[in-house]
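A.B. asks: No sequence on hand, only this structure:
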């Protein structure tokens, strides 16, 4: 499909190629005949005309667009980049800003729980907090939810069965675990006002490059989980190369920290 599409430059070349070719043939004949008519030698006139025809080659003009585009599409494919069309490849040369997804693009896409922080007075230790969060997140397919469940299983924790599970994109999940209403999500949505200790915990995690996940039980905060995803080894070099190419630092698209 990509090889069958035509870029704007190619469409323009196809419009003028016939007229250009005829014009170059006429011009070549003129370059040959005019000097010959004024007494130039046949060899000199022919050499001059041949040189002009080669330099102004209509074939080179006609072939100046599609072969390079096909080569670029094939080269991109060898590097794991799928080009939708020749139009896209041509427009890439005009790109001055790049937006990148984070999870699985700049990172390895396998987030892991790095911090389990129960709030003082919640009555929970690290294992009980992680088990509570893991039970509520178990039905979810979100990468961060899978990280929480994986961390709980790594510790050998038993996960209670959650009922009434509901997931809200960008907000988190809610479920009932052991008779308690559990809500897990972004501190930006769930962090209550007037709780400086909790605010400091969240800010400390985010300043360290982790994603903070707030855990509420029966409407009250009981702890915070810190989740991090490792950068791909070539992420830094890729961002630097894109910055150099476009003259602008790429934009990061993420719902996490």
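C.D. replies: Happy to help now that I have it. Quantities reported herein were computed from a predicted structural model and do not represent experimental measurements. Numbering: from 1, shown residues only.
A.B. asks: CA only for contacts and neighbour counts going forward, please
C.D. replies: Noted.
A.B. asks: ranges for the strands of the protein?
C.D. replies: Ranges of strands within the chain are 99-101, 112-118, 162-168, 172-177, 180-185, 211-217, 220-228, 251-253, based on DSSP state E.
A.B. asks: In a markdown table: those strands, plus mean neighbour count and distance to residue 136.
C.D. replies: Output for those, formatted as a markdown table (neighbours: other CA atoms under 10 Å; distance: least, CA to CA, whole Å):
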| stretch | mean neighbour count | distance to residue 136 |
| --- | --- | --- |
| strand 99-101 | 12 | 27 |
| strand 112-118 | 20 | 15 |
| strand 162-168 | 15 | 6 |
| strand 172-177 | 22 | 6 |
| strand 180-185 | 22 | 7 |
| strand 211-217 | 25 | 10 |
| strand 220-228 | 23 | 14 |
| strand 251-253 | 12 | 27 |
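A.B. asks: Put together TSV for the ones you listed, with distance to residue 46 on each row.
C.D. replies: TSV is the format used below for the strands of the chain (distance: least, CA to CA, whole Å):
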stretch	distance to residue 46
strand 99-101	56
strand 112-118	75
strand 162-168	78
strand 172-177	79
strand 180-185	81
strand 211-217	75
strand 220-228	73
strand 251-253	59
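A.B. asks: another one to put next to it:
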């Protein structure tokens, strides 16, 4: 069974296609998942709303627990890591992560950063050994074939590759870095811009982003086993706008 992990991180609880002040990223992730479900209703969809239910931030006790060998952990350490373990288990179960991540002050929302801090885990998603020759760190999910789709939104415009504000965009680059560190490097992104302008440019950007989401879903579906069980050639996501 193919499993999708659907993550929303917007502080806005509603979607922009159902509410005047709703979230554009929730709109895009919902569209992605609905299109996928229509084509493959038997696939599993895991849902995590970190925007409305943020993970606990990393603390000193969390760090102590995470860097203690599992066999040596005290009961309180296992309790401190229980939420992180649940988030990591979801990630490990997923073949495709669909993450709605709006830009807040040039970076990801604090809620999503807390999520990243909980799933970048020594011994679970990356390895660490001081005695290892060369780099003591290595990704544990490398080779698992996991893919990541980042669906984002921005108030201004020109944050994409070659754009006037590209250097100020720390959303996709920071997500790619964190997920690449644990071994998830097949990444695509779609963005809505002009949110703060609220004019025809925003409408056009939404329409274009929805078409890009549809095309991304169709490309991924084409790489999945058909209803007859025949498997097509794998198609990488690569990194779109």
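C.D. replies: Happy to help now that I have it. These numbers were taken from a predicted model, which means no experiment stands behind them.
A.B. asks: quick one: TM-score?
C.D. replies: The TM-score (TM-score structural alignment, normalised by the length of structure 2) is 0.22; 92 aligned residues with a CA RMSD of 6.3 Å.
A.B. asks: of the strands of structure 1, which approaches residue 150 of structure 1 most closely?
C.D. replies: Minimum separation from residue 150 of structure 1 across these (CA to CA) falls at strand 112-118, 8.1 Å.
A.B. asks: List the contacts of the closest one.
C.D. replies: Residues outside strand 112-118 of structure 1 that contact it (CA atoms under 8 Å, 6 or more residues apart in numbering): 124-126, 129-130, 144, 147-148, 151, 222-229.
A.B. asks: Now do residue 85 of structure 2: how many residues are near it, please.
C.D. replies: Using other CA atoms under 10 Å, residue 85 of structure 2 has 17 neighbouring residues.
A.B. asks: Check the gap between it and residue 63 of structure 2 for me.
C.D. replies: According to CA to CA, to the nearest Å, residue 85 of structure 2 stands 13 Å off from residue 63 of structure 2.
A.B. asks: Same question for residue 26 of structure 2.
C.D. replies: Here the criterion is CA to CA. By it, residue 26 of structure 2 lies 32 Å from residue 63 of structure 2.
A.B. asks: Over to residue 37 of structure 2?
C.D. replies: As judged by CA to CA, residue 37 of structure 2 and residue 63 of structure 2 stand 38 Å apart.
A.B. asks: circling back: quick one, which of residue 26 and residue 63 of structure 2 is more surrounded?
C.D. replies: Comparing residue 26 of structure 2 with residue 63 by other CA under 10 Å, the one with more neighbours is residue 26, at 28 against 15.
A.B. asks: packing partners for the helix or strand encompassing that one?
C.D. replies: Using DSSP states H and E, residue 26 of structure 2 falls within helix 24-39. Helices and strands touching helix 24-39 of structure 2, by 3 or more CA pairs under 8 Å, 6 or more residues apart in numbering; DSSP states H and E, are strand 3-8, strand 96-100, strand 147-153, helix 200-222.
A.B. asks: If you compare the directions of the longest one and strand 147-153, what angle comes out?
C.D. replies: I take that to be helix 200-222 of structure 2. 170 degrees (axes from the mean of the first three to the mean of the last three CA atoms, to 10 degrees).
A.B. asks: Flag every buried residue along helix 200-222 of structure 2.
C.D. replies: 202, 205-206, 209-210, 212-214, 216-217, 220-221 (16 or more other CA atoms under 10 Å).
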